[in-house]
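Visitor: return a 3D structure for these sequence lines:
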Amino acid sequence: MSVSAPDSTTDGFLTLFGRRSYLLFLSGRFCGVLATGSQAVIIGWEVYEIARQTMSVAEASFMVGMIGLAQFLPLFALTLFAGETADRYDRRYILAACFATQLLTAAGFAGHSEFGGGLWPIFALAALFGCARAFFQPAASALGPMLVPRHLLPRAIATNSLAAQLASILGPALGGLLCAASPSLGYGVCSGLYAIAGTCALLIRANTRPVVEPGRSRVAQIREGLGYLWANKLVLGAISLDLFAVLLGGATGLLPVFARDVLDIGPQGFGVLRASPAVGALVVAGYLALSPIRSRAGVKMLLAVALFGVMTIVFALSRSFLLSAAALAVLGGADMVSVYIRQSLVQIATPDRMRGRVSAVSTLFIGASNELGEFESGVAARFLGPVGAVAFGGAGSLLVTGIWSRLFPPLRKADRLV
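Guide: Here you go, the predicted model:
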């Protein structure tokens, strides 16, 4: 099975954007990512500010990292069940329920910001947000391919990533501005965006209910998905590489520390740093939408992850705001290549009836690399300091890339995305 059928770029985009259900899906995802990016900036800044009132820089850095752990634990506990749910029930209603839950958490953050209450309510709300994310990603990943012709799926994956990265750029920048004005106002804006996203999901008019084999138990469904993933070493190597490389090399969780105490650039500068990886990813996603990867996919993924590690080290050692932002932008572009290849492998090679379960495992790996990576950064910063922790993580990413190129020969030798 090849990645795509021959079609011109213009005709492909006209067909893709002429589908109302796909545009609603894309719009809802854009609003959801915009809200999540804005909210993450505000939460990170508030937690660090509250913690710094009574804690040292290292201890406050640890508390920022705890946000990632609070979101990851429910993701870890619920993801397999969430994947099976996405393969059993109507996926658009699952998305709408997730957006409604995220709206409630944003309202809770707003109330806490307005009336106070310490750090623990923030962690509790972050855990509830993690529950919504556990169900959201498998359903969203499985829903998208149902809304477009199969030969346009690679272009749809790149376009979806393009919209998500654009929102990832605007979200942190918007979050920084709103945080400087009023955190509670920022959370209110996020609530409105989640409401729009949920409405878009409900307006999708397509058959989004998966075909379920009668008499199949949940345990059997989950076991089947795990068995498929274990048998496909190429997909397993791709998503596990992303897990360990980003788990070690993620610097996002410590950006508030760098903005406040290393670079001294305030909340607005923090918003720029938070958006910089998405700027690089946006450029690369745009290129991939026009010119999808057609050869040497495995080598390109390994090189991209290695570049991710190098740029992480550059960011850690930089004392220039412009150099730091540039390093993060290159880092984001490299990560986009890895994300594109991984998503293409998962979406194209997986039957529709199993997409939720396989996407759930991929989501678990991504969640571990992001949220758990923030926790790892916070713990490392407690002992090595923020600069040492990020530099150590970048070096770890390089090491993992070399090891994975040996452990997973099918990944290294992968040519076309099939």
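Visitor: can we go C-alpha only for contacts and neighbour counts from here?
Guide: Fine.
Visitor: longest helix anywhere in the chain?
Guide: helix 373-407 (DSSP state H).
Visitor: in that one, which residues are buried?
Guide: 373-382, 384-398, 400-401, 404-405 (16 or more other Cα atoms under 10 Å).
Visitor: and the next element down the chain from that helix?
Guide: helix 409-413 (DSSP states H and E).
Visitor: gap between the two ends of stretch 238-257?
Guide: Start and end residues of stretch 238-257 are separated by 31 Å (Cα to Cα, to the nearest Å).
Visitor: and for stretch 84-94?
Guide: End to end - Cα to Cα - stretch 84-94 spans 12 Å.
Visitor: check which helix or strand the residue nearest the centre of the chain maps to.
Guide: With distances taken as Cα atoms, centre = their mean, the residue of the chain nearest its centroid is residue 366 (6.7 Å). In the assignment (DSSP H and E), residue 366 maps to helix 355-367.
Visitor: who are the contact partners of the residue nearest to the centre of the chain?
Guide: 239, 242-243 (Cα atoms under 8 Å, 6 or more residues apart in numbering).
Visitor: what's whichever strand or helix holds residue 185 in contact with?
Guide: Using DSSP H and E, residue 185 sits within helix 183-203. The contact list for helix 183-203 (Cα under 8 Å, 6+ apart) reads 21, 24-25, 27-32, 34-36, 38-39, 42, 92-93, 95-100, 102-104, 106-107, 109-111, 113-114, 175, 178-179.
Visitor: which among those residues end up buried?
Guide: 21, 24-25, 27-32, 34-36, 38-39, 42, 92-93, 95-100, 102-104, 106-107, 109-110, 113, 175, 178-179.
Visitor: now intersect those with the helices, please.
Guide: Using DSSP H, the buried ones among the contacts of helix 183-203 in helices are 21, 24-25, 27-32, 34-36, 38-39, 42, 92-93, 95-100, 102-104, 106-107, 109-110, 113, 175, 178-179.
Visitor: and this one, please, so the two structures can be compared:
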Amino acid sequence: MRKEQAADTFRAFRNRNYTLFFAGQSVSQIGTWMQRTAVIWVIYSLTHSAAMIGFTVFAQQFPSFLLSLAGGVVADRYSRYRILLITQTASMLQAVLLAVLVLSGHHVIWEILSLSAILGVINAFDVPARQPMVHEMVDNKEDLANAISLNSAMVNLARLVGPALSGIVLQQFGAGICFIINALSFLAVITSLLLMHFAPFSPPAIKKKITAELAEGLRYLKQTRSITILIFLLACLSLLILPYDTMIPVFAKTIFEGNAATYGYLTGAIGLGALGGTFFLASAKRGADLRKFLLGSIVVLGIGLILFSRIAYFPVALPFAIIIGIGSITPMAASITVIQTEAAIHMRGRVMSYVAMAYFGMMPMGSLLIGSISQKIGAQLTMFCQGILAILIALLFGKLLYKKPIKETTDYSSIN
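Guide: This is a model prediction of the structure:
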């Protein structure tokens, strides 16, 4: 029975392209989290400002907000496979430039922020292409929800390993080595893409103006209430709750009186919880109500934030960091699974661009907001308030998601 459950949990690996993608992304994501951890630590070490950490996140993610809709149109018009090859190569070059800059010893804050903004531009085209491409990698569509969940689990495994490794490397060798490791990690995902086999790409017969395609995507969202509510939920979480991570360096260095390794272990503990949450999601039975997973995980996140904010002793804080991790990534994983499963095939790129816009648009503004508030009232009180807000958001959107919908008569297959 246990063997059958394990086979069911990892059933998406029956698809060759997906297995290659999973293996390559696993290595690359570890490097990405190492770089992200190192950038935030370098900025905080230079400025000792939570607000500046928020501005760093803003610099990286706001360009993605500005360009994500265009990225969605590009993902629906052109080969997502070729788009990924381009974006992953560009991300590798960005990591190389960051490594050269830091290792030269002449880096200043504005240069790091500029390279972070360049990565945000790359991600604006990478995310809308990469997320829907999972559909093309999975031959048996019954494995799709499992593949999306395993993809989230892989990201969270990297979120566990990457920061912990980064903390050690930062202490022993410095941030530049973290950036070099990230640059090398992109070779794994690029190699996995080159080994994949796809049917020849067939471009859309009729290409419309970008503005027309964007308007078409917006009309589609207006006609699919359930997807729209999920996108608004992600926007609220990204603005008010998920930017809690801008305060983790403050807890590590100021409240727990630690160093880069302390920060790495805290972020790794959050990653461990997130990994457990997504494996739990991946093990969900076919036909399970993922919206209940979504709402439950937001409540868990709220409880974790409240409890973590009250602790001033590092070893005791680690279990609560794990609880935060369980609740922090599962809402995104569950929402993306539901959205990609329910969205029309020809609309997935644009729908995912709106999802990316909700995340990349609200997250940078939320990071600025939370960073500024924590500078005034302290990181502990700010995080406590975020925990209360998370529980209130779960209650509000629980009513909206399970409100009896008005009967819809629109034939979505006619939208083209």
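Visitor: the helix or strand that the helix holding residue 185 of structure 1 is followed by vs structure 2, average offset?
Guide: The helix or strand immediately downstream of helix 183-203 of structure 1 is helix 218-231, counting by DSSP H and E. Taking mean Cα distance after the TM-score superposition for structure 1, the mean distance separating helix 218-231 of structure 1 from the aligned residues in structure 2 is 1.8 Å.
Visitor: which bit of structure 2 covers helix 218-231 of structure 1?
Guide: Mapping helix 218-231 of structure 1 onto structure 2 (TM-score structural alignment) gives residues 210-223.
Visitor: so the helix holding residue 185 of structure 1 aligns onto which residues of structure 2?
Guide: By TM-score structural alignment, helix 183-203 of structure 1 lines up with residues 175-195 in structure 2.
Visitor: average distance between that stretch and structure 1?
Guide: Mean deviation of stretch 175-195 of structure 2 relative to structure 1 after superposition (mean Cα distance after the TM-score superposition for structure 1): 1.5 Å.
Visitor: try stretch 119-126 of structure 2
Guide: On superposition with structure 1, the mean distance recorded for stretch 119-126 of structure 2 (mean Cα distance after the TM-score superposition for structure 1) is 1.0 Å.
Visitor: corresponding residue for residue 130 of structure 1 in structure 2?
Guide: Residue 130 of structure 1 maps onto residue 120 in structure 2, by TM-score structural alignment.
Visitor: my bad, residue 147 of structure 1
Guide: Checking TM-score structural alignment: residue 147 of structure 1 goes with residue 137.
Visitor: contacting residues for its match?
Guide: 15-18.
Visitor: go on, residue 356 of structure 1?
Guide: By Cα under 8 Å, 6+ apart, the neighbours of residue 356 of structure 1 are 82-87, 138-139, 141-142.
Visitor: tell me the residue in structure 2 aligned with it.
Guide: Using TM-score structural alignment, residue 356 of structure 1 pairs with residue 349 in structure 2.
Visitor: is the closest residue to its match other than its chain neighbours in a helix, a strand, or coil?
Guide: Using Cα to Cα, 6 or more residues apart in numbering and skipping residues adjacent in sequence, the residue nearest residue 349 of structure 2 is residue 72, 4.8 Å away. Look at residue 72 of structure 2: counting by DSSP: H, G, I helix; E, B strand; the rest coil, its state is helix.
Visitor: please apply the same query to the one 4 residues further on.
Guide: Secondary structure state of residue 76 of structure 2, per three-state DSSP, is helix.
Visitor: and it, what pairs with it in structure 1?
Guide: In structure 1, residue 76 of structure 2 lines up with residue 87, judged by TM-score structural alignment.
Visitor: follow-up on the earlier one: in the match of helix 218-231 of structure 1, what's buried?
Guide: Within stretch 210-223 of structure 2, the residues scored as buried using 16+ other Cα under 10 Å are 213-214, 216-218, 220-221, 223.
Visitor: count of residues packed around residue 120 of structure 1?
Guide: Using other Cα atoms under 10 Å, residue 120 of structure 1 has 10 other residues around it.
Visitor: that one pairs with which position in structure 2?
Guide: In structure 2, residue 120 of structure 1 lands on residue 110 (TM-score structural alignment).
Visitor: show me the contacts for that match.
Guide: Counting by Cα under 8 Å, 6+ apart, residue 110 of structure 2 makes contact with nothing.
Visitor: quick revisit: where does the match of residue 356 of structure 1 sit relative to residue 132 of structure 2, distance-wise?
Guide: 6 Å.
Visitor: now residue 276 of structure 2
Guide: 24 Å.
Visitor: so for the two, which sits in the more crowded spot?
Guide: Summary of the neighbour comparison: residue 276 of structure 2 and residue 132, criterion other Cα under 10 Å, with residue 132 having more neighbours (23 against 20).
Visitor: which ones are touching that one?
Guide: 340, 348-349, 352.
Visitor: please convert those to TSV, extending it with distance to residue 9 of structure 2.
Guide: What follows is those, written out as TSV (distance: Cα to Cα, whole Å):
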residue	distance to residue 9 of structure 2
340	19
348	25
349	27
352	25
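Visitor: tell me the two of those residues that are most distant?
Guide: Greatest spacing in the contacts of residue 132 of structure 2, by Cα to Cα: 340 and 349 (9.5 Å).
Visitor: show me where the stretch 201-350 of structure 1 has helices.
Guide: Secondary structure of the stretch 201-350 of structure 1, counting by DSSP state H, counting those that start in this stretch: helices at 218-231, 233-249, 255-257, 266-290, 297-317, 321-349.
Visitor: so which of those helices gets nearest residue 167 of structure 1?
Guide: Shortest distance between residue 167 of structure 1 and the helices of the stretch 201-350 of structure 1, using Cα to Cα, is found for helix 266-290: 8.4 Å.
Visitor: and the closest one against structure 2, how far off on average?
Guide: Mean for helix 266-290 of structure 1 is 1.5 Å (mean Cα distance after the TM-score superposition for structure 1).
Visitor: buried residues in that helix, which are they?
Guide: Neighbour count says helix 266-290 of structure 1 has 266-286, 288-290 buried, by 16+ other Cα under 10 Å.
Visitor: same check on stretch 9-29 of structure 1?
Guide: Neighbour-count burial for stretch 9-29 of structure 1 [16+ other Cα under 10 Å]: 12-13, 16, 21-29.
Visitor: stretch 243-256 of structure 1 now?
Guide: 243-256.
Visitor: check stretch 399-408 of structure 2 too.
Guide: The neighbour-count check on stretch 399-408 of structure 2 (16+ other Cα under 10 Å) flags 400-401 as buried.
Visitor: ok now that stretch, how far from the chain's centre?
Guide: 28 Å (Cα atoms, centre = their mean, to the nearest Å).
Visitor: who touches it?
Guide: Outside stretch 399-408 of structure 2, the residues within contact range by Cα under 8 Å, 6+ apart are 223, 226, 229, 291.
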